[in-house]
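J.: Sharing a model prediction with you, sequence too.
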Amino acid sequence: MVWGIAETAGVVMSVDVAAREIRIQVDRADGEVILHHEEPTEEPSAGSTLDAISRCVQVYREHTGLEVSDLCAVVLGSPGVVEAGHGGIDLAPNLLGWSGGGVVDALRDLLGEGLEIEKDVHLAARAEAEVLAPGVQGDFVVLTIDRGVGAAIVLEGELRRGHRDVAGEIGYLTVTVPGVGEDADGSGTMRAPSDDPERLTLEDAASSTGLLAAAESRGAPHSDVESLMRAAREGDPLAHEVVRMEGWLLTCGIEALILGVDPKVVVLTGSVGLAGGEVLATQIQEQLSCSLPFPPPEVRVSAVGRDAVLRGAAIRARELARTSLLGELERDAVTPVV
C-alpha cells in the first residue's frame, strides 16, 4: 500500500505586512508555491492594511478554490514589537493604529484563529540562516533599514528576544546627526556638529524616510531610496554626502549591537540595506574597523533580498504544518489490511 499526502492537506499561507503593500505566498507541504500575490495599501494605516489583507484572502480563495479554514498554518510578519507566544503587537509607529489587541482580533477574523504573528525581522532571520555558511548560521545579526529600523539577534542558534521582546530594537537608540567637514585632501569626513547638535533616534535619522528627508534638506531630493543610492554610485556629490552620513549613522547602531552581542556576521536588509548594496556595506565595514579596538564582524548585504520576511514566514508555516500533520497521523494511525 502506498501512502501519500492529499494535495489539499498541509497548505500554508505566509503574509508580509509592510507600510505600503501586503505580500502573501501559499505553499504546499512539500514547498511547492501555489500562489504569490502583492496587494498595495492605500495608506500606512491599520484600516487600509486590513482591507488589503482581506483582498489577498479573496485572491487566495479564487485561485485555489480553498477557504481559510483549509489552511494548515498561517504565519504573518508584522512591524513593531510582537509578544512571543501571544502575538500581541506594540510599538509600530509607521503603521497608524496597528498596535493593540483590536488589530490582532481583526487579523484572526481574516486569517483564522490558528494565525501565528511574528516580528518581521525575526522571520527574515530565519530565511537568512538558510543561506549563511554553517559556521555562522548560529551567531549573526540581521539589521533591517526601511521605514523602520530594527534587528534580529541570533546567538548559539537561538533567536534572542529579551524578557520584554524588545531585543534588537536599536531604532530607539539616540544619535547625534553628523555634519560634513573637509579633510586635507578635500574628501568629505563625518564629524559630530559642535554647535546645537541635532539629537534624533536612529530610526528618525537613518530610516528610508529620514534618509530621503536628509537628501532633500541638502539639495538632493529623490523620490525613493533606490534612485538616491544610484545617484551616489554615479558620482553625484550631494547624494554621496547623504549616503556617507547614512553609513555613519548605521555604524553607530551596529557598534552598539557588536558590543552587546558580538555576532560573527551582520546582514543588511530592508529597502536602504538592499539599495545601498556592497557600497554601503563596505563603507560600514571600514568605519567599524576604524572605531573598534578589535576586528569587526563581516558586514554583508542580504542574499535573500526583499523576499526575506515572506520566505521566513513560509519556513515557519511549513514547520507548523509538518507538526500538525504528523500529530494527525499519530492520532489516526491504524494498521492497514493488505
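T.: Received the coordinates, thanks.

J.: Every contact and neighbour count from this point should use C-alpha atoms.
T.: Noted.

J.: Helix, strand or coil: sort out V141 for me.
T.: Of the three states, V141 takes strand according to DSSP: H, G, I helix; E, B strand; the rest coil.

J.: Next up, the contacts around it.
T.: The neighbourhood of V141, defined by C-alpha atoms under 8 Å, 6 or more residues apart in numbering, consists of 125, 151-154, 263, 265-267.

J.: Okay, and which of those map to strands?
T.: Secondary structure from DSSP state E places 151-154, 265-267 of the contacts of V141 in strands.

J.: Mind listing residues that contact stretch 6-13?
T.: Residues from elsewhere that reach stretch 6-13, judged by C-alpha under 8 Å, 6+ apart: 24-29, 70-75, 314, 317-318, 321-322, 325.

J.: Just the buried ones among the residues you listed, please.
T.: Burial by neighbour count, judged by 16 or more other C-alpha atoms under 10 Å, picks out 24-29, 71-75, 314, 317-318, 321-322, 325 from the contacts of stretch 6-13.

J.: looking at this, P296 is in a helix?
T.: No: counting by three-state DSSP, one finds P296 to be coil, located in no helix.

J.: Now for it, how many residues are close by?
T.: Number of residues near P296 (other C-alpha atoms under 10 Å) recorded here: 22.

J.: wait, what's in contact with it?
T.: Under the criterion of C-alpha under 8 Å, 6+ apart, the contact list for P296 reads 258, 285, 288-289.

J.: about what we covered before: if you look at the buried ones among the contacts of stretch 6-13, which of them are in strands?
T.: 24-27, 73-75.

J.: of all these, which two lie farthest apart?
T.: I24 and A73 (13.1 Å; C-alpha to C-alpha).

J.: Just confirm G235 is within a helix.
T.: No: judged by three-state DSSP, G235 forms no part of a helix; its state is coil.

J.: Check the gap between it and L228 for me.
T.: 11 Å (C-alpha to C-alpha, to the nearest Å).

J.: So which of those two has more stuff around it?
T.: Neighbour comparison, G235 and L228: the larger count goes to L228, with 26 against 10 (by other C-alpha under 10 Å).

J.: Use this one as the comparison:
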Amino acid sequence: MIAASNQGALVEALRQRGALSKMQLSELTGLSAATVNRVLKGLIEHGFVAQAGTEESTGGRPAVLFDVVPTALVSGAVQVRREGITGALVGFNGEIIERFEQEFDAPGPDGGPRALHRMIARLAERCTALDIPLHVVGVSVGGIASPNGTVTGLNPRYWPEATLTELVGEHEVRVVVENDANALALGELYRGVGRFSRQFVALVLDRGLGSGIVANGELVRGARFAAGEVGYLLIDSDSLTTPPQGRGELESKIDPVAVTGAAHDVGIDAAHPLTAAEIVARESAGDQRAAPVASMVLDMLARGVAALVSILDPDVVVLGEGLDERADLVIPGLRKRLEGRIQFVPEIRTASLGADAVLLGVAETALRAVPGPVRISRSV
C-alpha cells in the first residue's frame, strides 16, 4: 500500500480543492514533484484517483488535472430528525450521490429503530444495485451518544433509551453513531470552517438545541460525551423552583412545537410545525402577529449564543439546521442583541457544507473513524 502520510496529504488536497495538477499538488502539500508522481501513480492504480481533464491553456502545453474517484470509497449517511429519517450515499469527493427520505411508523418505542434499520438496509441495497461497495454508514442523532453505547435524549414517541447496537441492529456494514451537532462541527472542521479556524461552535436546532464545540482543532466531548448541550441552559427567574420538565429549558421554548404553539396563541395557524427561522421570516414579510414570537425566539437564541461565546471565546459561530434557512434575518437579529452585551461578538455564519451539513458531516466522521484502504488526513 502507498506511504500513508503522503497518500493522505494528496487525497485530502484533492477532496478539499477538487481537480488539481501535479504542480498544484506539490505546492499545496509541500511534497516534491517526484513524490507526487510516485504517490499519484499508486492512487491511480488502486482506483482512488483518476485524470480529470486539463487546465485551460495559457499558451503552453496544458497541465493534466487529477481528482478523486467519487465511487472509490462510498459512505452512507443517516440523519435522525424529529419526525423522520434522511439517508444519503456520499461519494469519496464529499458530494451526495443519492438521497432518501423516510417517515417514522406510527408512534411507538420501536418505530424509530425499525425505520433506522430499513434506511441502513436501503443504502446497502442501493450500493449493491449500483455495483459500488459501501464502506461505512454514519448515523447522526439529536441525543447524547455516550461511550458506554447508550443513546439518550431522542424523541420518546419513537425511540427507547437503548444501546447503539440495539438501535442500529445487525448489518454487514460498519455503523458509526454521532450526535448531530457534533457531526456538523466535525464536518466543518474537516471540510469547512476548520480550514481557517481552530476555535468555533456549531449550532443545530431540531427537537433540541445542541452545539458542537471545536477547541484547538479538536472536538470537545466532555466527561460524559454531553458537552455543548446548550439547550439545557436555565434562563428564567423561576428556573430553579419550577418542577423539572425532563427537557432543556431553553430548547423547550424555541423548538418547532413551542414556536408553533406560540404562533397559534397570536392567531397564526400553520399547516406544519414552524421553525425559529420561519417565524422570523414571517415577521420580516410583514406579518405583525409574528413579531412577539420572533422577538422571543431571537432573544432566547441570543442568550444561548452569549453563554457559549462568553465561556469558549470562539472565532466563529456556525448556524446549522433549523437556524440557517433565513440566516439573512437570524444573523443580524443575533448580532443586534449581542453587541455591547458581551465582550466580543465573533463571526456568525451558516455552515460551509450547506443545507446537508449534518448529513455530510456524519458521513465524513464515519469515513475517518473506520480504517479503510486509503488514509484520510487532516485538511489542507
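T.: Right, received. Where do you want to start? It should be emphasised that the depicted structure is a prediction, and the values quoted were computed from it without experimental measurement.

J.: quick revisit: identify, from the contacts of V141 of structure 1, the entry nearest to V309 of structure 1.
T.: V309 of structure 1 has its nearest neighbour among these in A125, at 8.1 Å by C-alpha to C-alpha.

J.: My reading is that T49 of structure 1 is in a helix; is that accurate?
T.: Yes: under the criterion used here (three-state DSSP), T49 of structure 1 sits inside a helix.

J.: residues contacting it?
T.: By C-alpha under 8 Å, 6+ apart, the contact set of T49 of structure 1 is 17, 19, 21-22, 41, 43.

J.: Quick check on those: which are buried?
T.: The neighbour-count criterion (16+ other C-alpha under 10 Å) marks 17, 19, 21-22, 41 among these as buried.

J.: okay if I get the residues you listed as TSV plus secondary structure and distance to V82 of structure 1?
T.: Conversion of the buried ones among the contacts of T49 of structure 1 to TSV gives the following (DSSP: H, G, I helix; E, B strand; the rest coil; distance: C-alpha to C-alpha, whole Å):
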residue	secondary structure	distance to V82 of structure 1
V17	strand	13
A19	coil	16
E21	strand	19
I22	strand	18
T41	coil	21
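
J.: Tell me the counterpart of L184 of structure 2 in structure 1.
T.: L184 of structure 2 maps onto A124 in structure 1, with residues paired by TM-score structural alignment.

J.: Please report how far its match lies from E7 of structure 1.
T.: In this structure, A124 of structure 1 lies at 28 Å from E7 of structure 1, with C-alpha to C-alpha as the measure.

J.: what about these two, which has more around it?
T.: The residue with more neighbours, out of A124 of structure 1 and E7, is A124; 29 against 10, by other C-alpha under 10 Å.

J.: Distance of that one relative to G47 of structure 1?
T.: Relative to G47 of structure 1, A124 of structure 1 is positioned 25 Å away (C-alpha to C-alpha).

J.: What is the neighbour count of the residue mapped onto L234 of structure 2 from structure 1?
T.: With TM-score structural alignment as the criterion, L234 of structure 2 lines up with T174 in structure 1. Here the count is done by other C-alpha under 10 Å, and T174 of structure 1 has 16 residues near it.

J.: What is the neighbour count of the closest residue to T174 of structure 1 other than its chain neighbours?
T.: Nearest non-adjacent residue to T174 of structure 1, counting by C-alpha to C-alpha, 6 or more residues apart in numbering: T201, 4.3 Å away. Residues contacting T201 of structure 1 under the criterion other C-alpha under 10 Å number 17.

J.: where exactly do the strands run in the stretch 51-200 of structure 2?
T.: Counting by DSSP state E, counting those that start in this stretch, the stretch 51-200 of structure 2 has these strands, from start to end: 64-68, 74-80, 84-90, 96-103, 134-141, 144-145, 150-152, 162-163, 174-179, 200-205.

J.: which helices and strands sit right next to the third one?
T.: If contacts are counted by 3 or more C-alpha pairs under 8 Å, 6 or more residues apart in numbering; DSSP states H and E, strand 84-90 of structure 2 sits against strand 74-80, strand 96-103, helix 111-130, helix 357-369.

J.: Buried deepest among the ones you listed, which one?
T.: With neighbours defined as mean count of other C-alpha atoms under 10 Å, those peak in mean count at strand 74-80, which reaches a mean of 28.

J.: mean deviation of that strand from structure 1?
T.: Once the two models are superposed, strand 74-80 of structure 2 sits on average 1.7 Å from its counterpart in structure 1 (mean C-alpha distance after the TM-score superposition for structure 1).

J.: That strand aligns to what range in structure 1?
T.: Equivalent residues of strand 74-80 of structure 2 are located at 11-17 in structure 1, counting by TM-score structural alignment.

J.: The aligned residue in structure 2 for A239 of structure 1: how many residues sit nearby?
T.: If you follow A239 of structure 1 across to structure 2 using TM-score structural alignment, you land on A290. As a burial measure, A290 of structure 2 scores 23 neighbours (other C-alpha under 10 Å).
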